[in-house]
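Undergrad: Okay, here's the prediction I keep looking at, along with the sequence it came from:
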Amino acid sequence: MNSEPREARLKRMRMRAWRRGTKEMDLILGPYADSMLTRMDEATLKHFDLLLEENDQDLYLWVTGAQPAPAEHAELLAAIGANARGRLQPTPEPGR
């Protein structure tokens, strides 16, 4: 059982998502944490917390699809990647 209060846990996880070893992973995981942490159920929070323990170089390769993600992380990494790609899509000009 996790004795860490939920708000403290979310704050810690958000900080870890934004302060990675590489700027690329800051920009991928930070916004995902900002938008999704408060909506995650307990199982997903545990999984995201475990994912934050992974090496940035591995995470980047998995999220970008340069290397296959481990099966246990594949679904969560797909969601993180989709979130990042959605933010990076160009906004169409009005009237197009």
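TA: Yep, that arrived.
Undergrad: alpha carbons only for contacts and neighbour counts from here, please
TA: Fine.
Undergrad: And the spatially most central residue of the chain, how close does it get to residue 13?
TA: By Cα atoms, centre = their mean, the chain has its centre lying nearest to residue 29, at 3.6 Å. Residue 29 sits at a distance of 10 Å from residue 13 (criterion: Cα to Cα, to the nearest Å).
Undergrad: mind listing the helices for the chain?
TA: 6-18, 23-36, 42-51, 56-64, 74-88 (DSSP state H).
Undergrad: One more to weigh against that first structure:
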Amino acid sequence: MGDTANSEPLSASRLLNERELSKLHWRCRRGLLENDLFIEQFFARFEPELNQRHAQGLAILMDLSDNDLLDLLLRRREPKDSLDAPEVHEVLRMLRKSGRTPELGA
């Protein structure tokens, strides 16, 4: 696995087709309700624009335990070591954005 996939611009990554999206939905099912809520909102907001790089980032995050994933989603910690990859940071930013509750009066 070379670094060429990581250097590809996000906009140049191919959008996911219906079958790939279905598999991704299945892969993203979690045992912890809090994680499922973040993921559900993520798909509701971003599904039409998800691409191959997003799928790679999600796959890496879905390999985490539920508690480790929740720590990242709630900003209790940031990605490091093998998680410190551009596609992980991008998807994590999207997940955090989709799981944010609107501020009152904003």
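TA: Thanks, I have the structure now. Because the structure is predicted, anything quoted here is derived from the model rather than measured.
Undergrad: Need the TM-score between these chains.
TA: Once superposed, chain against chain, the TM-score is 0.70 (TM-score structural alignment, normalised by the length of structure 1); 86 aligned residues with a Cα RMSD of 2.3 Å.
Undergrad: re the thing from before, distance to residue 96 of structure 1 added to the helices of structure 1, as TSV?
TA: Shown next, in TSV, are the helices of structure 1 (distance: least, Cα to Cα, whole Å):
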stretch	distance to residue 96 of structure 1
helix 6-18	35
helix 23-36	28
helix 42-51	38
helix 56-64	29
helix 74-88	19
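Undergrad: Residue 36 of structure 1 -> structure 2?
TA: In structure 2, the residue paired with residue 36 of structure 1 is residue 46, using TM-score structural alignment.
Undergrad: Repeat that for residue 63 of structure 1.
TA: Superposed on structure 2 with TM-score structural alignment, residue 63 of structure 1 falls opposite residue 73.
Undergrad: Neighbours of the closest residue to its match other than its chain neighbours, how many?
TA: Using Cα to Cα, 6 or more residues apart in numbering and skipping residues adjacent in sequence, the residue nearest residue 73 of structure 2 is residue 96, 5.7 Å away. For residue 96 of structure 2, the count of nearby residues is 18 (other Cα atoms under 10 Å).
Undergrad: Report the separation between the counterpart of residue 96 of structure 2 in structure 1 and residue 64 of structure 1.
TA: Aligned by TM-score structural alignment, residue 96 of structure 2 pairs with residue 81 of structure 1. For residue 81 of structure 1, the distance to residue 64 of structure 1 (Cα to Cα) stands at 7 Å.
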